[in-house]
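**Q** Okay, predicted coordinates and the sequence, questions at the end:
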Amino acid sequence: MNHRVQDSYKWVVLSISFLMMMCFALSLQVLPPLFEQIMKEVSFSNSQAGILMGAYAIPGIFLPFLVAYLAIRFDIKKLIIVALLIMIGGLTAFSFVGSFPLFILFRLMAGVGATVLVVLAPLLITMFFDRNRMGIGMGIFNMAVPLGTVLAANFSGLLGQVFGWRVMLQGVAGFLGLVLLFVIIALSLPKSNDSNGSSGDSRPKFKGSMSLWFLVAIWTLANAQLLAYVTFGPQFYQSIGLGERAGFLTSLIMLASIFLAPIMGLLFDKTGRKKPFFLMGNLIILISFAFLAANFFGLPLWAVALGVGFAPIPVFVFTLLPETVKPHEIGMGMGMLTVASNLGTTVGPPVLGSMLDQTGGNFLISFIALAGVSAAIIALTFGLKTGGLGRKN
């Protein structure tokens, strides 16, 4: 593949990576709007509904390192194909069964395939985008999950009322089937994965730099903060009389990323700097949570500001990873970020929920705590030093 063809082909790879993350987001978020319909056929509690959502993330805590290892030893394209087949099987089987234990089983099955996609999708981008274009690549890539989340939240419930929840799940499985076909036809990877250091049996073992651990800590805290806010944000806005707009105001933290993530990536590439934008984003989040806690004038403005502040965070994390590890460590680094994301997702909401329970639903204390998370992320940022594929940050 000559340089000109490879330069254009990287956009095909980016499209595939984007669609892989759309598969992840749609299969994750399709359920909540359908729960009311599902419960009419299969009786289960709200807490069990939460278990169904959490079951999808459980494989993401235990499997990423195995996936990263398999990416070194085996053909990445084949792993992606198998992952999509597993997800399609899990979604389709879920749509036909009628008991809660089987729901859990097939939700876990879909989560296994999703974990593979979450690790390998960004890895594909690091294989085809050099550091001078990594920002725009990761910026576009990080639009996928917010877009999939918003589409599922706004349309799966409505379409489910028309076609039924089982057909909706089968429809998502059909979309995954189209992505699978696209992967089979369009994805072409080098025989030896030199770009992620997988060639040869004499590869150095994974050690992990201190900067990588700082980045993992940052990503864990960011996900814990995000999911805690998304979980209890509607309750906060309802408590201050904005019930009719509670869902929309909470979703702004995700909606903003759809539009701002590629802009952030472009700024990273054009300026050659990342930390200033990242630090500014976290400072905006810190201030926004402080003002929300104090019920400061213009609350919708601070809801928007949270989205603006969050936009650079995922782009920064995935763009900086190749610069904090050696080339052969990128796969394992992606695995560590996947574990971090799932740990944050698992821990954040219950911790904030417990805080609300212990303070009688006091959002002043809870949101100040979320502002403190941003302060911790800012402090950790100063420990990041690059030394892998690039050095400029």
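**A** Perfect, thanks for sending it.

**Q** drop to CA atoms for contacts and neighbour counts, all remaining ones
**A** Noted.

**Q** Report the contact partners of residue 344.
**A** Contacts of residue 344 were listed using CA atoms under 8 Å, 6 or more residues apart in numbering, and they are 219, 220, 221, 222, 223, 224, 225, 227.

**Q** for residue 268, what are its contacts?
**A** With CA under 8 Å, 6+ apart as the criterion, the residues that contact residue 268 are 135, 136, 274.

**Q** and these as CSV, adding secondary structure and distance to residue 296?
**A** Conversion of these to CSV gives the following (DSSP: H, G, I helix; E, B strand; the rest coil; distance: CA to CA, whole Å):
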residue, secondary structure, distance to residue 296
135, helix, 35
136, helix, 35
274, coil, 30
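
**Q** out of those residues, which is most surrounded?
**A** The member of the contacts of residue 268 surrounded by the most neighbours (other CA atoms under 10 Å) is residue 135, with 30 neighbours in all.

**Q** Once you drop chain neighbours, what's closest to the most centrally placed residue in the chain?
**A** Nearest residue to the geometric centre of the chain (CA atoms, centre = their mean): residue 145, 5.9 Å. Nearest residue to residue 145 in three dimensions, chain neighbours excluded: residue 25, at 5.2 Å (CA to CA, 6 or more residues apart in numbering).

**Q** How many residues are close by the one you found?
**A** If you count neighbours by other CA under 10 Å, residue 25 ends up with 21.

**Q** second one coming, line it up with the first:
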Amino acid sequence: MAAICIVLLLINAFSQIDRILPFILAEKIKGDLELTDTEMGLLTGLAFAVCYALLSLPLARAADRGSPRLVLVSCVLIWSVMTTLGGFAASFMFLALTRFGVAFGEAGAVPAGHALIGRKIGPERRGLAIGLFAMGIPLGTMAGFAAGGAIADVFGWRVVLMGAGGIGVLIGLLTIFVAGPTPSLPRISSRDEPFLRTSLYLLSSSAFRWLFAGAVFLGFAGAPFYAFSIPFLIRTHGFTATEVGVSFGMLQGLMGILGTLGGGRWFDHAVRSGSGRVLGPPAILFLIASTTTTAALFAPTGWMSIALFVPGMLSFSFMLPWGFGAAHLIAGPGRQAQATSLVMIASGLAGPALGPLVVGIVSDAATAADVPNGLGLGLLIVPLASALAGIVYMITNQRIATFLRRQ
């Protein structure tokens, strides 16, 4: 278990680094390529989200039916090469195309990783394994924000993208040897189901539909938060990229580690309790975070704003093992990767595609009208979506308990 979890953690960490680098580099990219906030919203949102969400299902199906290791290694190499190419961008269109390529590769990483976990690790320890895998996200966020901002201040944003992509290629090649052969699943009916039938089976469950709906609101909260919180702190409170990268990145990393590991252990405990109520704690945390994030957008000082962002940081990472673990419980053997990909589509399509774009449009309109704190006004979509996610997950909590009692 240890070896595969370490490899998956590294993969997820560099997936997150390559995903979030445009956030910390946004102001430098915007100035160098002469982009607007709306274009940055398209670049960090639509250009990535559509490809990421739509490709996750077929790649998940390939991982469920074939070799998760092959899917995983191929995806790592694709997104790493495209990240490197992003460092050569001289226009919005070229950079957007590289982000499509990054999204293509990253779309299969989480489903393939979950397929490996599903085949190699028993249900009683799966929550911890998912939590360790998910811990790559906060570690990658911490490294991307802190190192990315500092390196960009000295060497420029292009060097950051090229370096991150090169390291990712090495990790992809290493994975071939470390992951090892993947055990075959017994020939069960769920593996023989057509792609569409499996998806319809999952969505026919009321519990899964509510989980799916909650993930949609999660996407509308998380994507704008990560796309524009750094530019908000730089513009509104005068931080440098290095300062905000280190402070925000370190806090995000710490909250992410606490959230994924603590959430994974807590989820395992909830499963062993037999109550079936496996989403109550993250639902409550989202409701708390909606209040503190609203306050952060209007805080008088930068450090107060960062401190008030902390519950939001924790809520996103804490939800990862709960959300994916709940999807696995509903899906059953042979469908875990596809269930994961459906949750990823819910959280990774509409919210990331439209959320940052809406924030960018509101910010540009406010700036044109000389309205202060335009970016903060646009970011109000984050606490609104967090509150809605909390409410929906409260309902989902009961639906999953009912579903599991009937099994």
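**A** Okay, I see it. Values in this document were obtained by computation on a predicted structure and should not be read as measured data.

**Q** returning to that earlier point: closest to residue 329 of the first structure out of the contacts of residue 268 of the first structure?
**A** The shortest approach to residue 329 of the first structure among these belongs to residue 135, at 19.5 Å (CA to CA).

**Q** how about the counterpart of the closest one in the second structure, what does it touch?
**A** With TM-score structural alignment as the matching criterion, the partner of residue 135 of the first structure in the second structure is residue 127. Applying CA under 8 Å, 6+ apart, one finds that residue 127 of the second structure lies in contact with 264, 265, 267, 268, 321, 322, 325.

**Q** What is the most widely separated pair among those residues?
**A** When CA to CA is used, the two most widely separated members of the contacts of residue 127 of the second structure are 265 and 325, lying 11.2 Å apart.

**Q** which one of these two has more residues nearby?
**A** Each of residue 265 of the second structure and residue 325 had its neighbours counted (other CA under 10 Å), and the higher figure belongs to residue 325 (28 against 21).

**Q** For the equivalent of that one over in the first structure, identify the helix or strand it belongs to.
**A** Alignment of residue 325 of the second structure against the first structure is given by TM-score structural alignment, with residue 319 as its counterpart. Using DSSP states H and E, residue 319 of the first structure falls within helix 312-324.

**Q** ok, average deviation of that helix from the second structure?
**A** With both structures laid over each other, helix 312-324 of the first structure and its partner residues in the second structure are 1.4 Å apart on average (mean CA distance after the TM-score superposition for the first structure).

**Q** from the middle of its chain, how far away would whichever helix or strand comes after that helix be?
**A** Moving toward the C-terminus from helix 312-324 of the first structure, the next helix or strand (DSSP H and E) is helix 330-358. Centroid displacement of helix 330-358 of the first structure relative to its chain, using CA atoms, centre = their mean, to the nearest Å, is 11 Å.

**Q** what angle separates helix 330-358 of the first structure from helix 312-324?
**A** Angle between the axes of helix 330-358 of the first structure and helix 312-324 is 140 degrees (criterion: axes from the mean of the first three to the mean of the last three CA atoms, to 10 degrees).

**Q** ok so, going back, surely the match of residue 325 of the second structure touches residue 134?
**A** Yes: here residue 319 of the first structure reaches residue 134: they are 6.1 Å apart, a contact under CA atoms under 8 Å.

**Q** that older thread, contacting residues around the residue nearest to the centre of the first structure?
**A** The neighbourhood of residue 145 of the first structure, defined by CA under 8 Å, 6+ apart, consists of 21, 22, 24, 25.

**Q** same question, residue 157 of the first structure
**A** Residue 157 of the first structure is in contact with 33, 34, counting by CA under 8 Å, 6+ apart.

**Q** in what helix or strand does it lie?
**A** Following DSSP H and E, the helix or strand that holds residue 157 of the first structure is helix 157-163.

**Q** With the second structure overlaid, how far apart is the helix or strand just after that helix on average?
**A** On the C-terminal side of helix 157-163 of the first structure, the nearest following helix or strand under DSSP H and E is helix 165-186. Helix 165-186 of the first structure, aligned to the second structure and superposed, deviates on average by 1.5 Å (mean CA distance after the TM-score superposition for the first structure).

**Q** and the helix or strand following helix 165-186 of the first structure, what does it pack onto?
**A** Secondary structure here is assigned by DSSP H and E; on that basis, the next helix or strand after helix 165-186 of the first structure toward the C-terminus is helix 210-239. Contact analysis of helix 210-239 of the first structure by 3 or more CA pairs under 8 Å, 6 or more residues apart in numbering; DSSP states H and E lists helix 246-271, helix 312-324, helix 330-358, helix 363-381 as its packing neighbours.
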